[in-house]
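Undergrad: no sequence on hand, only this structure:
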């Protein structure tokens, strides 16, 4: 089955094969243009996530007065949702209800949810978790271009001469695209790469230049670039005059207060604001000035900011001034975070949009959409964006919410506020494929939805490429597709217009709406002229670049066979659909006058500043092998093997001042909440900044929700939250002991102060810590491991003076569980111990090694996983480097296969080469 990966916005094609014994084999689709057969480790491990463990298989309901969830029929559950929403609307009006949806929904799901809320309920209170990752990009595109347009395609990465990666750890967050850049640079070393990021991430291993700017200063940096280019005469005057508006004002604001003696460009001023070495900044400015084919890739580090939209526009301004847009190998390029963030934008899944790139504040657009739908009403003003939506729920203005395919109690900023809001809400409905999430603790109705491998529909990736997700598994239990669930509720609420029999029917309506009233211009396959009275604006008129005319009327067979295609999609003379690689090549923009807009971007500081109580700046983001809140990736032993638990990465000087030590636990506190994390000094942090990953939640850790500490400030234009700059304090979390356990069954965690669950292949592992000393080690271990038999084979090692304890439970020669405790963070190899669980019986040396705390023979311990694709550990790699004299990542790959699949571990291999060489030199 040819389908599409459900993770990031790269949109990789997947070939999934189901064997006779039910096993699923995953491979990259060599024919898919997005990845050409490559998959990252998350995509490669998809087969490990399709099991039914933890799945929500049947509808469940909770009594109004509280209590436990109980099984319900679909009829009961759907009636409860429909009647509950109808009652709230009748009593309090349509704005008292809301939907909160997800960039992991398919386009067909998104479409019907948006149609129901805006066209039938009559409110725009439908927002999406994509608000948290790319809404600043949407707002920036619309301000500059008049429409939400990503003008480039992935091929442009190979055509550029300079790629600037801003706020994007591409190596970890979009690894398949990063490998395309790596390959392009290897083939053409003249291609230069600049990384602009407060952290030194894995992406920097490829960089010719790294600018570790201070968090929140991107606008200063790109305003400086705009001024530098203008002062050096690097501007396309013809393009500016003929195709843009607002250049003089944008340049004036960029220069404001930054001119030195006699009006000269003041490099020191911009460098000081960004806390970047002036010569490093000048090197970047010069590279940009002398290179025509420049692509500026930006992602969450730009978008997730209280100045996110201005950051986007400051980047676009530089491309407009130089005319570097609409041509191969150049332009601004937003890498989206979710698999269908773009599809959600197409159907108006944000609270301030209408479907098909039409606008809520445009009466003509509202009339077009309502007329096409034949709906009884149409929302006429923007709804509540994500943060303000949950604030409105807590305030009692929104009384019913339907959450689809997302987990806001983990992912939202100030997520304890989300908890309070849902506790107060009269009706909380959640449709999801997983039963136990942090959000479901507050739900009154749970509706079982389908997951990846079961869904049928389309997604759109970062380069506007529409691809099919096709089902290879039957729907489990009573699970239903999201679009069908929404339609079932809509019909029960008495609304017509939701009689879709198949996702193709939804897609066809979506395609027809994209062409509805969409006046063709030259770029749309028309004659290039405008009819009298047509203002041509995507934002204010009828013509929109987004157009799926070529996909109308595919029929069921055509939909099932649909090949990946980039919008806008027109039709060849022979009737076959034709996609569009690049946009804006005609230099016609979607504003009424056809011109792009420079946006004056006055720099401003983050809303919340550091102070003596919270002296450090918190940055958040992903790790390489996990995804969002781990509902899917947390099930995979392969993906758990790289980064096992939440951590706080710090500069050693900040750790010393905070009184915390590497490997120990620390409390991370802000004005909004606190969490626990393991202290790490990875070498990538600047002084004054710390980093915590976003993934861990209350299902897999005792206290690791970073959303609880993130501030709720948002960009005033886009509503996107400030995930990259929260004032924070780091303090020691004093523990009497540290340890871990591996077992075939779940351990008993009563009384454990700190724990994190890590899924293994034949076991489950818990990292543990306690604040109170353990009295009787033996009794404690038996309770923890669930060993009731007093005659059980439970060899122990105790050193009370050192605070060391180890116990192993063996049954019929096979290891059942083990626990390792010490006064300091326990260093025994988890990888070696996990490997013992795959054996039918332990030999004498292995039993002895368990009590010693390490294998008796070298080579048995592979060390922490570096290459998750092939399970190659750090110890194995370092040994090969030393023993074989390896000097390049390519040689490591040839020797151990590490890095030969997705390549996301290649930056780490290069780092190990340098570290091993340094260690060898010191030893010699």
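TA: Cool, the structure landed. The structure displayed is predicted, hence computed values, not measured ones. Residues are numbered from 1 along each chain as shown.

Undergrad: contacts and neighbour counts: CA atoms only from here.
TA: Fine.

Undergrad: please name the residues that touch the spatially most central residue of the chain.
TA: Among the residues of the chain, the one closest to the centroid is residue 337, at 4.3 Å (Cα atoms, centre = their mean). Residue 337 is in contact with 8-9, 133-134, 173, 299-300, counting by Cα atoms under 8 Å, 6 or more residues apart in numbering.

Undergrad: let's have those in a markdown table, adding neighbour count and secondary structure.
TA: Converted to a markdown table, the contacts of residue 337 look like this (neighbours: other Cα atoms under 10 Å; DSSP: H, G, I helix; E, B strand; the rest coil):
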| residue | neighbour count | secondary structure |
| --- | --- | --- |
| 8 | 25 | coil |
| 9 | 26 | coil |
| 133 | 24 | coil |
| 134 | 27 | coil |
| 173 | 29 | helix |
| 299 | 25 | coil |
| 300 | 26 | helix |
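
Undergrad: looking at those residues, which is nearest residue 906?
TA: Using Cα to Cα, residue 173 comes nearest to residue 906 of the contacts of residue 337, at 13.8 Å.

Undergrad: surely that closest one meets residue 622?
TA: Yes. The pair residue 173 and residue 622 qualifies as a contact (Cα atoms under 8 Å) at a distance of 6.9 Å.

Undergrad: which of the helices or strands spans the residue nearest to the centre of the chain?
TA: Under DSSP states H and E, no helix or strand contains residue 337.

Undergrad: for comparison:
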């Protein structure tokens, strides 16, 4: 069977420097981007001033997208068992793997695992193939790890997965509550809007977070709630709303059901302020301030994100938030409402087309009527009649041998799922594994795959995404895919054709898929299903390509989308009323034990994204946090014998990692924090996913990644050092290390229990540096360096000593970037210092303009005593603004007496 390769449309793929309006590839803010291809495979990136989500603003990750377009790391050709093959053979192998498994074990023995970074059109055809034509609902997504509790909470309360508000509510609110969200780092463009509202209208900000994040540092009030007790706080707020006369009686009576039961339940959970304060580990004064502010401020937006969702009681936490907004009638009106801040660029779009195992397309479920309706629309011969396995359950079924064939697209469950080590082993047990990927550097996945398919990446893909405020935007291509890479939707349709379903998957373009998706949303929709984009079902290819950002609902006959919902009721339950939901008694899913006396909280850092397959390619994004770490409170550091800057072993029942210790009072005693970004592809012995337990929310199936019982102990490292290299180096797994991209190469930080001299000898052999004439050995100082120069350029520099040397790293980075090393400079290569070093290198604070802590401190000593003054002097903080809280903290430190 010959493959019909999609022909690139010359009108949408730009080789000359013509700007293309597209959408950012990172978080759910959905910022508009203007990309201008440079004709060399790269592009310049700017914010799209016409896009309503960001109005021209970009965070540093979005601004650095042009640095992530290099193809040196890309998968370029299909492979079978690691051997290059043709697309025909690869697609035939995927088809055979699925067909054989279905014939032997039935349709529930196969599964798809998707990603919130897929486009809506990719998601749609994957969902249609599995649920409509293979006959199994075993199709789930890494959004299950991100937003599933929000979906479940919305469906319980509203009858459908609906975000009722819009970003303009942040501009118009008088109180913004951020709970479980480090907004300044994870959604910087929205944080800028909040900061501007504070300046313009005096908006107050409350942050509810066990950690004192940079967002919390900037808040008017920080409630360092005890881990897992968020629902207690909002239960008490519901009681206070009732007792303080703040219930919107008319709204509750006309538009809701269950208020009295939810209130009685809240009184059981939090009978008094004193009880709530004690359970939440808050002072009564701080709790009272929050309760009074919320009740006295009609325009209040409560934003929530992963700190709420990633919990074994995440759905209840979401409903606790929705309960208070419904009770006060503060929903769907300007400046007020509950607002879910989505983590991934198209988590919402995936939810719209049934990307979750417990949903069908167009926000339909698995009731007999809905299964029949979708089946008739698709003319599907074998509709799945029941929900499929959710992500964690899906991979547990793989462990048990119940699922035998799997296709993974655009994500790496071997790194991101709980019990990541066990998941890596489970993948190797499959009879058949297909992987559609962009990067060759995804650990634990490609090695286990039967077939690997090279996918198109951001900048090459064509389709739509939906952001956190229900706004559909276009992702447009401005680069041609390298090698033989192909879009994910095309790969799925080709397999569907080979399985005998060609007529149902005869899509010539993403526009054709989108039209069918829009038509299904309107099919037999009498208004009960709020997700309705029937007004877009007849778009021509040209109109689809020119589609401007638009919010849904957008039913047929309407010219504009819908900004806000539910101010006048109209919920998706059969009676049109919302439900206030009673909560289970709040508790930790797994409390600390004598063996594991701490609680591990996992999360993100400012300049990295997921497992760094994209952000890890950008030199400026690597500087802010350049190696894995664990944050520990000073009391716990003393308790467990840990030193700031030293190393520690962090263990749970699931695994162990070794991380550098950061001692900070931003952590609560009894809790530690480690970021998720480093895996075996960019580090070693630092895969935080291997620590996370598989406890999940009973309603949403979302894993608890925030309160994992853990232990910590010192991990002795005699030697530390770095390797500066012009090319990516394979390194031994026994070496604790982390890669950092720099201009024209990489810096690998490492540490080891071995003595510096012995370690240097081992690594010199590994890197074949004995043949180089450049060596320096100083046993008295335990300092050893070797380097290789080829054609007057530095190829490799290895430095080993008793501790990390920032000056030497800065000098090696400078040397790598030099096109030619002259004789005078050659004498200093192994010196570890530039001849004229200037300011000592320090931690980068502003990635947009490359400003480090030392320069900010120097400017402060020179009289720049405010964030604005630092911005005027150094530009730091004047672009994306995500570094402004850190600048403020540095300035406060400079004002302290010595």
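TA: Looks like it came in fine. From a predicted model like this one, the values you see are computed outputs, not experimental measurements.

Undergrad: rewinding a little: quick one: what's aligned to the residue nearest to the centre of structure 1 in structure 2?
TA: Here residue 337 of structure 1 is matched to residue 343 in structure 2, going by TM-score structural alignment.

Undergrad: residue 610 of structure 2 and residue 686 of structure 2, how far apart?
TA: 14 Å (Cα to Cα, to the nearest Å).

Undergrad: so for those two, which sits in the more crowded spot?
TA: For residue 610 of structure 2 and residue 686, the more surrounded residue by other Cα atoms under 10 Å is residue 686, and the numbers stand at 29 against 22.

Undergrad: who touches the more buried one in this structure?
TA: For residue 686 of structure 2, the contact set (Cα under 8 Å, 6+ apart) comprises 628, 657-659, 678-680, 736.

Undergrad: need the helices for the stretch 501-650 of structure 2, in chain order.
TA: 510-522, 541-545, 634-640 (DSSP state H, counting those that start in this stretch).

Undergrad: okay, the longest one sits on what stretch of structure 1?
TA: By that I understand helix 510-522 of structure 2. Against structure 1, helix 510-522 of structure 2 falls on residues 503-515 (TM-score structural alignment).

Undergrad: picking up where we left off before, which of the helices of the stretch 501-650 of structure 2 is buried the deepest?
TA: Highest mean neighbour count among the helices of the stretch 501-650 of structure 2 (mean count of other Cα atoms under 10 Å): helix 510-522, with a mean of 22.

Undergrad: average offset between that one and structure 1?
TA: Averaged over the aligned pairs, helix 510-522 of structure 2 sits 0.2 Å from structure 1 after superposition, using mean Cα distance after the TM-score superposition for structure 1.

Undergrad: what does that helix contact?
TA: By Cα under 8 Å, 6+ apart, helix 510-522 of structure 2 touches 120-121, 124-125, 353, 361-362, 374, 377, 462-463, 489, 507, 531-541, 544-545, 555-556.

Undergrad: check the offset of stretch 461-470 of structure 1 from the chain's centre.
TA: Centre-to-centre, stretch 461-470 of structure 1 and its host chain are 17 Å apart (Cα atoms, centre = their mean, to the nearest Å).

Undergrad: what range in structure 2 matches that stretch?
TA: Mapping stretch 461-470 of structure 1 onto structure 2 (TM-score structural alignment) gives residues 467-476.

Undergrad: what's that stretch in contact with?
TA: Defining contact as Cα under 8 Å, 6+ apart, one finds that stretch 467-476 of structure 2 is touched by 12, 20-23, 28-30, 163-167, 340-342, 345-349, 459-466, 545, 547-552.

Undergrad: let's go with 6 Å and repeat that
TA: Stretch 467-476 of structure 2 has contacts (Cα atoms under 6 Å, 6 or more residues apart in numbering) with 22-23, 28-30, 166, 342, 462-466, 549-552.

Undergrad: one step back: please flag which of the contacts of residue 686 of structure 2 sit within strands.
TA: Using DSSP state E, the subset of those located in strands is 657-659, 736.

Undergrad: which one (most neighbours) among those residues?
TA: Counting neighbours by other Cα under 10 Å, residue 659 leads these with 27 neighbours.
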